[in-house]
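>>> structure of the sequence below:
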Amino acid sequence: MVLKLRLIRLLNAKRISNVLFLFHPCYPLSYAAALASLQASPDNGLENKTKNFNFNSLFLSCTKVHLTKCLHALLLVSGNAQNIFFSTRLVNLYANVGDIVSSGLSFKQIHKKNIFSWNSMISSYVRNGCFHEALDCYYQLLSTSSVRPDFFTFPVVLKACNDLGDGRKIHCWVLKLGFDPDVFVAASLIHMYSRLGLVGDAHRVFDKMHVRDLGSWNAMISGFCQNGKAAEALDVFEDMSWEGVKMDSVTVSSVLPVCAPLDNLLMGMLIHVYVIKHGLDFDVFVSNALINMYAKLGCLGSASRIFDQMLVRDLVSWNSMIAAHEQNNDIVMALDLFVEMKQNSFQPDVLTLVSLASIVAQSGDCQNSRAVHGFIMRRGWLAEDTVIGNAIVDMYAKLSNIDCARKVFERMQVKDVISWNTLITGYTQNGLASEAVEVYHLLEGCRGILPDQGTLVSILPAYSHLGALQHGMRIHGRAIKTGLHMDVFVGTCLIDMYSKCGRLDDAMHLFLEVPQRSSVPWNAIISSHGIHGHGEKALMLFQKMQNEGVKPDHVTFVSLLSACSHAGLVDQGQWCFQLMQKRYGIVPSLKHYGCMVDLLGRAGQLDCAYEFIKNIPVKPDASIWGALLGACRIHGNVELGTFASDRLFEVDSENVGYYILLSNIYANIGKWEVVDNVRSLAKSRGLKKTPGWSSIELKNKVSVFYTGNRSHPQIEEIYNELGVLLAKMKSLGYVPDFSFVLQDVEEDEKEHILMSHSERLAIAYGIINTPPNAPIQIFKNLRVCGDCHNATKLISRITVREIVVRDSNRFHHFKDGNCSCGDYW
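Take a look at the predicted model:
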């Protein structure tokens, strides 16, 4: 009231321009001009001055809160505040400048509200993210007797529905008031249901529409895309084409992303032709969508041509091209584009840095990882943006700097489920399965965050690595409860988990349940049979895969070649290697070459393996020379083993396993001086041998045994049981193979060393803690030694038990004195 009286005095004293100085010392020229016009008008009283005054210019000039309040004051003192047109515009104006409280107060001051006023207030709340208040306002509208919602009301209020209950209620009112035929209202219902994940309900609304405009088609296509229904989105798009509805830039930008998940390059190219034909290729959004589509389908050349032809590029264009090369492992070009982008005066944003973090991780550039991290820290993005925080955690994890990854994770102020999934995956990929499980348990106790599909895909490999079947089954139960067990990726991880926990039949049963349209589950089940030594069955599954029209990929052939290697199927493995190249056009990678060397080497064809290596068109890496060295260890070829080790130390001198393999070769022929030299070399380089351990899970508890360790509370009982078993084994003709004792000691000491191997300790522990004849399953982090392999065959016969051992390479199923590997591993 005091302000109003002061304004009246100023206006009557012809000091109109001073009104504004009550709030701010400066104001836009258009505002000043309008006030000057009012001041210069004949002095016929305030009411006459403002009667024909054009307030439109003042409304257009109000871009700040203080200017809007000035205009509001002017409307009050001039008697125009109750004008329904001005007052409603004032409601909108306050909302536009972000003062939703003043907008609401202005709305309440309107005595006779019409539907335009109500719609303006609801829209104001929605624009400012006040969805609850928008719904309350809508329900207040319904309680009035003089005003009813119109077809402008529902498109706005439906945007405020973040809860299914409210959405259903609004839909009922749409039907009750007869607005369902309106195309704008129907399109808003489609958007609402799609946003809530009820794309089936959205499609039912779409099907009942008698008239569909382009916006309705776009809404339905976008709804399917948002909910991961790529095939359904493409079906709607094809129906749209059949009905002769022309696409616009929104349609193209919505439908192009579905081509990649469906691997439908032809559809993407047809849309590209349409874009060129109708002149949409000059639209920046369309060009960006085309770049992303071609990049995700592996067509970097096409993506680059589109980018080069763009007359106008925005930051999204540059980000799209950088991400395209990063996703296709062309990190050199991705970095070049990043440099060029900065030269063109584009400053990187969060998405740029996400791609850059991935590039650094792929290149293994630990030094630049710190630079990227520092750049982000200086701009404060790490504290504010969860996406960039997740990217940095992922970057450090992929660089095997898991401690830094954990520190970044701990310092993130806001963590989402992706943050947790990224850290769990990082621990699993770095072989720290126990730590991954620990983080998963912390996630389960975290309020407000629920495990999702990505969580299950992250944690299941950790349980697979540990052989924790009971815990893995609990995750399976969660997947069934949430309906995720039919997800192809979760289902594939479950197949892998059951297989690696020794339950191949359960893995096969799951495989028959999950969708088999892609190569992912096929690769898992082929690999599962391979590690269990069933090479012939793996080949039969591959044949069935081809018969069902599923195209194998490079992972399929890695699994096949590995299965053939474990089973000694040399001819079949060579056939697969040729088929991969000639029929499917897959260029062999170093993994494929490594599998072939392993296949030939295990079979004793060492000369063929070496000739094969010499003909490889790329430089052999550590995996290839390591496969040859391992074969030399099995077959006792000292000369070729020494040559392979020399090549290994050139490409990877930090892997202690290769030093151990070489020392084992010399130990087998009694050259202890050379053994000491090799071990001294490893020690001088700071390398330590990975200690051998075996684990067994009983009653949901995992017990771990280390070779020679005597810390277990039942260790005396364990050694007593091993002594009894040793006597029975010798009565059956068992003779210890001392070649697997790599110390120069007396024979009685060698026998004790063999008896204290971790796998024997775990087997004895299982025997004394389980009922007679019950099966035993153990897990070993290294390969089972030959003497333990022979001993376990005899133990299975003596105890009438099935003993399953998973070592670092494969499964061994011991039963009745035999092993499933046929002594070939």
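>>> from here on, just use CA atoms for contacts and neighbour counts.
OK.
>>> for Phe338, which non-adjacent residue is closest in space?
Leaving aside its chain neighbours, Phe338 sits nearest to Ile322 (6.7 Å; criterion: C-alpha to C-alpha, 6 or more residues apart in numbering).
>>> and for that neighbour, the neighbour number?
Applying other C-alpha atoms under 10 Å, we find 25 residues neighbouring Ile322.
>>> so how far is the biggest helix by length in the chain from its chain's centroid?
In the chain, taking DSSP state H as the definition, the longest helix is helix 715-731. Between the centre of helix 715-731 and the centre of its chain there are 49 Å (C-alpha atoms, centre = their mean, to the nearest Å).
>>> and the helix or strand just after it, what's buried?
Once the chain leaves helix 715-731, the next helix or strand it forms, by DSSP states H and E, is helix 747-755. Within helix 747-755, the residues that qualify as buried are Lys750, Ile753, Leu754, Met755, counting by 16 or more other C-alpha atoms under 10 Å.
>>> now for those, which pair is the farthest apart?
Lys750 and Met755 (8.7 Å; C-alpha to C-alpha).
>>> measure how the longest helix of the chain sits relative to helix 747-755, angle-wise.
110 degrees (axes from the mean of the first three to the mean of the last three C-alpha atoms, to 10 degrees).
>>> which residues touch helix 715-731?
Met755, Arg760, Leu761, Ala764, Tyr765, Ile768, Ala791, Leu794, Ile795, Ile798 (C-alpha atoms under 8 Å, 6 or more residues apart in numbering).
>>> that's a helix at the fourth one, yeah?
Yes: the assignment for Ala764 is a helix, going by DSSP: H, G, I helix; E, B strand; the rest coil.
>>> I have a second one here; can you model it like the first so I can compare?
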Amino acid sequence: MLISSHSCLLLLDKCSTLLQLKQAHAQLITLGLARHAIASGRVVAVCALSCFPGGLDYAYSVFNDCRMPNSFMWNHLIRAHVQLKDHDRALLLFNSMRRRGFRPDQHTFPFAIQACFSQSMLRIGMALQGCVVSAGYERDVYVVNALVGMYGGCGVVGAARQVFDETPERDLPLWNIMIRAYVSSGSVCMARKLFDEMPERNVISWSCMIDGCVRHGLYKEALGLFHEMLVMEEAKPNEVTLSSVLSACGRLGALEHGEWVHAYIGKFGMKIDVVLGTALIDMYAKCGSIERAESVFCGLKCRDVMTWSAMISGLAMHGHDGKCLQLFSLMQREGVRPNAVTFVGVLCACGHVGLVGEGRHYFDSMWEEFGISPLIQHYGCMVDLYSRAGLVDKAYEVIKNMPIEPDVLIWGSLLSGCRTSGNIEMAELASRKVIELDPLNSGAYVLLSNIYAKSGRWDDVKSIRRVMEEKGINKTPGCSLVELDGVVYEFFAGDDSHPISMEIHSMLEEIMRRLRMIGYVENTAEVALNLNEEGKEHALLVHSEKLAVAFCFVSTPPRTPIRIVKNLRICVDCHLAFKLMSGEFDREIVIRDCNRFHHFKNGSCSCRDYW
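Predicted structure coming up:
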């Protein structure tokens, strides 16, 4: 029994396999509608936009068989290629459509313009804008949205803003697209200005603005926006919003904020999927609570490669090399194939504890076992691994044999390793390379200066300082962050601007007095200044992490754990002082420096003095 043509058309939309779709199409053929424009158009549309293997090929066979194809068919074929990222083919279809006498409409242009969302396609996108104006669609909301998105994607934010400003009727998606264009170009201030002018906002608006702040290092501002979002109640945060907020918490080491977000997810019954789960794992790991990260990981029913990689990287940061490598093996046994990100975590784990042979094995296995070509990050891990182990010659061999040009981070890793080994000749070579690539890089000058100072070469130290002054290069100040009662406090080296600065310094002096009584002696070799011993001791006393710890001693009850995030590598003197503090005052002190975590407890450190 034959079914009606209307029923056949409805069946097309419900097909879940290509076979079902072909069967419905066969019914249309039997009804004599196979070459009818509407019926054929629906078949092409369903095939083109489906994920059926061979669906697009079948769409073309129907399209070519149609005696009178219409714009609807062309539009869906163009759209299908845009969704497949086959932008060249999409534009070829657009040109073919015009050559065959079909007039692009308000549905055609948005798809064609979306094929130009890259710098290399900018000229074609500009030409398309000319076509839009000629066709009279320059005020169509969908076409305008596509144009603003195209210019934003190409990094031409001025042209995007011009189209935006020339549009009299702007819908909410257009505002969001313009904000995203500013954010992508790094103009977060302009994005915020436009955001504040919006007549209405939705969750996409807030998420885009929060994510923009996170991507450009404005973590406090991201948390401020999130709290503003909750107060204004214009939109409810979704998984995307919360993932960005958790990322900001992780970067700041704001554990209390992160725990609050986790509780918010539970309160509103949001499902912790792989996206939120991965974000929570990363946040807890970066905030120093690796146990909570493991708890979230174990509680996830579904894990993808990024979830495994986040847990592996977290364990590596905390120096849990055994657990990290065991998890890497378990990941493979469970059928999850590691990617480039996974191997960065594995190689970091080897580097943090000096597993040179193991690191080499994992590096070689990337290509040999998994077909992954090492990226510059992986070479950086190997340079770091050898440098930390004092094998700077081997590290230099890695650099010389790299198939890609070494960057600042590669040479910086070698330079940092020279500080440990005292290899001045290699340090001078590495610092020259860093400065060639980044003439204003203060770290290269400071590290080389520290190496000279450690060797007592004070004339060379003065020479470097003089060059820095002449070039206007300032040393990156040591900065430490502490979260207390939901507020993130910043401390800089030598800082006395805090409202309770006198109490902080008084507490710090008392702490150091107690430490000296149990044998602590300042490691003045760490001071790269030609001062007398008293001056060097004072310079060590006011390091940002020591001020942050003293603040916590003043502001929290005894035995309360302390968590600090520092922007630079922790120095040898502070490392020794914190080990002694943790035992003398029965305080767990967790420091995240620019390289890794240090958990100080009962007079020892989790890094086992290898960092």
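>>> and the TM-score between these chains?
Overlay of the two chains. TM-score (TM-score structural alignment, normalised by the length of the second structure): 0.84; 576 aligned residues with a C-alpha RMSD of 3.3 Å.
>>> next, the buried residues of the host helix or strand of the residue nearest to Phe338 of the first structure.
Following DSSP H and E, the helix or strand that holds Ile322 of the first structure is helix 315-327. Within helix 315-327 of the first structure, the residues scored as buried using 16+ other C-alpha under 10 Å are Val316, Ser317, Trp318, Asn319, Ser320, Met321, Ile322, Ala323, Ala324, His325, Glu326, Gln327.
>>> relative to helix 315-327, how tilted is whichever helix or strand comes after that helix?
Toward the C-terminus, helix 315-327 of the first structure is succeeded by helix 331-343 as the next helix or strand (DSSP H and E). Using the same axes, to 10 degrees, the direction of helix 331-343 of the first structure lies 160 degrees away from that of helix 315-327.
>>> helix 331-343 of the first structure packs against which elements?
helix 315-327, helix 350-363 (3 or more C-alpha pairs under 8 Å, 6 or more residues apart in numbering; DSSP states H and E).
>>> that older thread, out of the contacts of helix 715-731 of the first structure, which end up buried?
Judged by 16+ other C-alpha under 10 Å, buried ones among the contacts of helix 715-731 of the first structure: Met755, Arg760, Leu761, Ala764, Tyr765, Ala791, Leu794, Ile795.
>>> map the fifth one onto the second structure.
When you say that, I think you mean Tyr765 of the first structure. Taking TM-score structural alignment, the alignment pairs Tyr765 of the first structure with Phe551 from the second structure.
>>> please report how far that match lies from Val482 of the second structure.
9 Å (C-alpha to C-alpha, to the nearest Å).
>>> swap in Glu166 of the second structure?
Separation of Glu166 of the second structure from Val482 of the second structure (C-alpha to C-alpha) stands at 47 Å.
>>> please apply the same query to Val214 of the second structure.
19 Å.
>>> Lys601 of the second structure too?
18 Å.
>>> same check on Asp105 of the second structure?
Applying C-alpha to C-alpha to Asp105 of the second structure and Val482 of the second structure gives a distance of 57 Å.
>>> all strands of the first structure, in order?
693-698, 701-706, 776-780, 803-806, 811-815, 818-819 (DSSP state E).
>>> for the first one, packing partners?
Contact partners of strand 693-698 of the first structure among helices and strands, from 3+ C-alpha pairs under 8 Å, 6+ apart: strand 701-706, helix 758-768, strand 776-780.
>>> who touches the shortest one?
Contacts with strand 776-780 of the first structure, where a contact means C-alpha under 8 Å, 6+ apart, come from 466-467, 502, 692-697, 758-759, 762-763, 766-767, 801-808.
>>> related to what we said a few turns ago, tabulate the buried residues of helix 747-755 of the first structure in CSV, adding columns for distance to Ser519 of the first structure.
Below are the buried residues of helix 747-755 of the first structure laid out as CSV (distance: C-alpha to C-alpha, whole Å):
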residue, distance to Ser519 of the first structure
Lys750, 48
Ile753, 46
Leu754, 43
Met755, 44
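>>> which one of these is nearest to Phe285 of the first structure?
Leu754 (68.2 Å).
>>> quick check: the closest one touching Val741?
Yes: assessed by C-alpha atoms under 8 Å, Leu754 of the first structure is found in contact with Val741 at 7.0 Å.
>>> Lys601 and Val482 of the second structure: who's more crowded?
Neighbours of Lys601 of the second structure and Val482, each counted by other C-alpha under 10 Å, are more numerous for Val482; the result is 24 against 20.
>>> surely the more buried one touches Ala548?
Yes: contact criterion C-alpha under 8 Å: Val482 of the second structure and Ala548 qualify, at 6.7 Å.
>>> what touches both of these two?
Common neighbours of Val482 of the second structure and Ala548 (C-alpha under 8 Å, 6+ apart) are Glu490, Ile564.
>>> in the first structure, which residue is closest to the centre?
Gly454 (6.2 Å; C-alpha atoms, centre = their mean).
>>> skipping its backbone neighbours, what lies nearest it in space?
Nearest one to Gly454 of the first structure, counting by C-alpha to C-alpha, 6+ apart, is Asn421 at 6.4 Å.
>>> so how far is Tyr463 of the first structure from the one you found?
On the measure of C-alpha to C-alpha, Asn421 of the first structure and Tyr463 of the first structure end up 15 Å apart.
>>> and what of Glu536 of the first structure?
Glu536 of the first structure is 28 Å from Tyr463 of the first structure, by C-alpha to C-alpha.
>>> ok, the two, which is more surrounded?
Taking other C-alpha under 10 Å, Glu536 of the first structure and Tyr463 do not tie; Tyr463 has more neighbours (25 against 17).
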